[in-house]
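Asker: When you get a sec, could you give me coordinates for this:
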Amino acid sequence: MASRQLDDKKSHRKLKPRSRPVNPINAAIQSWITVSLPPLESAGQDSRNESLINSAPKRFTIYEPLALLPTGSFTSETWASTLGVCGEVACNSLWQSILQEISKIGQGVVTHLAVNEGIPLHKAGEEDENVRRSPSGLRMLFGDFGPSEGVGEHPTKSDFEDAFWVGTKQNGILQTWAPRWTMFSRGNVKEKARLLAFKRPSLTKGTKEERGESWAVDLYAGIGYFVFSYAALGMRVLCWEINPWSVEGLRRGALANKWSVKVIEGDDLLLPVNQLLAGKERIIVFLESNEKALERIGEIQEAGNARNIEHVNCGFLPTSEPVWKSAWEVTKLAPEAWLHLHENVGAEDIESRRGSVQGAFETWAAASGANLRTPKVEHVEQVKTFAPGVWHCVFDVRITGGSISNNGT
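Answerer: As a prediction, this is how the structure comes out:
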């Protein structure tokens, strides 16, 4: 009988419902409403408070020490009217309360709060494309995000030191950036992992001496999204990037991962190529337009370096097509190479686009004459949805049959 009673107690414990953890943002708002929000007449107050809770953001992303809220947070009619009549002290009290509650959940202490409003396609007030992908729409709610006045497009070392920097780790690799000046695309984690697992051509082609040193090229380096995947594979990487804030993030991230890195900018761009590569750094970043990449890599190869370029990454949306021919040309000395071409494609157009990409490279191959290189679109990776019915795709083009061996003979 005692045994049966014990079993009943165990059964009762199993059926006991677990208490659900309170969303930290909701907890902060409820406390703020009680302590800081001016009261209304009873019926209106209950309705307002319920609306504030229901329309508040439920999700957040931590990039220490930043908590980033999703697009549209705190913009509902109720929030806009409520925050509009609150003073700065009351608003800051809300933001601080949210940071305190998020810090309690054990994912890291956060001191800054912002809303991610996406990356505008064009510069503010201009028709020019926002090719630097500057996050000018970032809505900063609390914390010092660094200077903005007088920084312009040519930041100084002091600007970098005074800026607010954040970081995260994906696939075991650290990345860092200044959120006021540089975008970060969390959704690229899948493509980074794919590159880390990608079959290396040089590992199956000849001896180490015959293969020579392995290189990768990234023509849209950013803060090192894909650069770091290649570096983690033991390759040396040549990079091009025009946003100095992204280059500084790449530099800091490389050092955080214990990879040597060299940034070539300003007057140093005029130095002889042998001098530029003399330090044997794992990552070499050119702060200039990738329009100069083909000519510069040609000079580097003539000097005996970067002859075995195994991978070229062309990671720009909505399309990286302007650099595809350059990617084709810089791999001409490698017996096998892979080009990774990023593009936004309609879901129903993926296969037809695959055919047109194949056709473009076959045209360039036919024009090469005696250089019997063979291109083939081996795979199309659907990375993530970019918009309804539109996919961010990567076309993997495998090129075989380079005319000169990797050791330069």
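Asker: use CA for all of it now, contacts and neighbours both
Answerer: Fine.
Asker: This structure: strands as residue ranges?
Answerer: Taking DSSP state E as the test, the strands found in the chain are 61-63, 66-69, 112-115, 139-142, 166-170, 173-177, 214-218, 236-241, 261-264, 283-287, 308-314, 336-346, 374-387, 390-400.
Asker: contacting residues around Glu336?
Answerer: By C-alpha atoms under 8 Å, 6 or more residues apart in numbering, the contact list for Glu336 reads Pro201, Ser202, Glu310, Arg398, Ile399, Thr400, Gly401, Gly402.
Asker: The fourth one contacts Ala337, correct?
Answerer: By that I understand Arg398. Yes: between Arg398 and Ala337 there is a contact under C-alpha atoms under 8 Å: 5.9 Å.
Asker: here's the other one to compare against:
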Amino acid sequence: MAARQLDDKKSHRKPKSRSRPVNPIAAAIQSWIPAALPPLESGDQDLRNESLINSAPKRFTIYEPLALLPTGSFTSEAWTSILRTCDEAACNSLWQSILQEISKAGQGVVTHLAVNEGIPLHKDGEDNENVRRSPSGLRMLFGDFGSWEGVGENPTKSDFENAFWVRTKQNGIFQTWAPRWTMFSRGNVKEKARVLGFKRPMAKGRENQKEDNSWAVDLYAGIGYFVFSYAALGMRVLCWEINPWSVEGLRRGALANKWSVKVIEGDDLLLPVEQLLAGGERIIVFLESNEKAQGRIGEIQETGLARNIEHVNCGFLPTSEPVWKSAWEVTKLAPEAWLHLHENVGVGDIESRRGSIQGAFETWAVSGASSRTPKVEHVEQVKTFAPGVWHCVFDVRITGGSISNNGT
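Answerer: Next comes the predicted model:
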């Protein structure tokens, strides 16, 4: 009986109330308004405050030590009119308050604040393509992001040392970049994971070897988005990238992940390939146009190196088609290879594009009298790029190549 009475008492207890945590940005604004803005008549003040809080960003992404706000943050009519009347000190107090609240939320200590804006396809006019994908639209709100002054197309070691660098960890792999100079695509995380889970082919006769001397090639290396996934699979990686800021980010990221890396640039590009690859580094980066990749890989393969290229990544949007023929050619010695072709495709055109890609590779196989067989095995829909447009990866599997010298 006593036990039942105890249960009854428990059943009548009121559940503990759980207050919903206040969004750190909203908390910062709530404390900033009375400290920075002049009071208004009661009704007007409540409406103003409510409008500011409701139109403020709710989300943020941390790339330590940077807090990045979504596109369009603080551009509503309510905010533009208020910020226009605030002096620099008042604005800075708002940004600092936001940084403090985000840091207190325990997701990482942040000291810099910026708004993410779209990467322009062109710069200095419609005819000048932004091939380096420089984030010129980044809206920096607080913190020292480094100076533009005196930094040209060929940054120096001093420019790199004085720049602001951030990093994040995805799939257990660090990536590093300078947000003022280099883009970062957060949405590629699933595709990176897919690469990490890719079944590695093994050349016949090498099943019991601890080191199977397999290679990957990335023709649009960037800061190492997919380079690092291949490195994590145990392959050596040959990379091409034309943006020196991306190359420096790749170098720093490789070292953070404890992979040996070598950047080949300037006069070193003229050295014999045997000398360039003699160090045995896991990642070799050529700071030059990928137009030179096929010829350079051919020279490397003539020395007996990089003959077993298992994966070639072609990760450029809106299309990586200019390098597909090169990707086909550099894998000719591998018994099995995979090409990963990135492209933006209309949702209704994915299957027809798959067919046209299959046809192109079959044509190259026939015209080159090749014994190899290409097949578009899979189409991965990575993420939406625009309404009705998908960022797709077409996986082309190539079989029937031949390899010698153990693929080293």
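Asker: Next, the TM-score between them, please.
Answerer: Scored against TM-score structural alignment, normalised by the length of structure 2, the superposed chains reach a TM-score of 0.96; 408 aligned residues with a C-alpha RMSD of 1.8 Å.
Asker: Could you check which of Arg398 and Ala337 of structure 1 has the larger neighbour count?
Answerer: Ala337 (26 against 19; other C-alpha atoms under 10 Å).
Asker: State the distance from that one to Glu329 of structure 1.
Answerer: Distance check for Ala337 of structure 1 against Glu329 of structure 1: by C-alpha to C-alpha, to the nearest Å, it reads 11 Å.
Asker: what does Gln175 of structure 1 give?
Answerer: Note on Gln175 of structure 1: its distance to Glu329 of structure 1, by C-alpha to C-alpha, is 30 Å.
Asker: between these two, which one's more packed in?
Answerer: Per other C-alpha under 10 Å, whichever of Gln175 of structure 1 and Glu329 has more neighbours is Gln175, with 24 against 14.
Asker: how about that one, what does it touch?
Answerer: Gly167, Thr168, Lys169, Ile223, Gly224, Tyr225, Gly249, Leu250, Gly253, Ala254.
Asker: That one - nearest residue in space that isn't next to it in sequence?
Answerer: Take Gln175 of structure 1 and drop its neighbours on the chain: the residue closest to it by C-alpha to C-alpha, 6 or more residues apart in numbering is Gly253, 5.0 Å away.
Asker: Thr331 of structure 1 now?
Answerer: Once flanking residues are discounted, Thr331 of structure 1 sits nearest to Ile309: 5.6 Å by C-alpha to C-alpha, 6+ apart.
Asker: What is the neighbour count of the one you found?
Answerer: Other residues within reach of Ile309 of structure 1 by the criterion other C-alpha under 10 Å amount to 29.
Asker: for structure 2, what spans make up the helices?
Answerer: For structure 2, applying DSSP state H gives helices covering 2-11, 24-36, 42-54, 77-85, 88-104, 157-162, 189-196, 227-232, 244-256, 273-276, 293-302, 324-330, 350-367.
Asker: What are the contacting residues of the longest one?
Answerer: This points to helix 350-367 of structure 2. By C-alpha under 8 Å, 6+ apart, the surrounding residues in contact with helix 350-367 of structure 2 are Lys325, Trp328, Val345, Ser371, Arg372, Thr373, Pro374, Lys375, Val376, Val379, Phe394.
Asker: can I get those in JSON lines with neighbour count and distance to Ile102 of structure 2?
Answerer: JSON lines is the format used below for these (neighbours: other C-alpha atoms under 10 Å; distance: C-alpha to C-alpha, whole Å):
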{"residue": "Lys325", "neighbour count": "13", "distance to Ile102 of structure 2": "48"}
{"residue": "Trp328", "neighbour count": "20", "distance to Ile102 of structure 2": "48"}
{"residue": "Val345", "neighbour count": "23", "distance to Ile102 of structure 2": "38"}
{"residue": "Ser371", "neighbour count": "13", "distance to Ile102 of structure 2": "59"}
{"residue": "Arg372", "neighbour count": "20", "distance to Ile102 of structure 2": "55"}
{"residue": "Thr373", "neighbour count": "16", "distance to Ile102 of structure 2": "54"}
{"residue": "Pro374", "neighbour count": "24", "distance to Ile102 of structure 2": "50"}
{"residue": "Lys375", "neighbour count": "18", "distance to Ile102 of structure 2": "49"}
{"residue": "Val376", "neighbour count": "19", "distance to Ile102 of structure 2": "45"}
{"residue": "Val379", "neighbour count": "17", "distance to Ile102 of structure 2": "39"}
{"residue": "Phe394", "neighbour count": "23", "distance to Ile102 of structure 2": "39"}
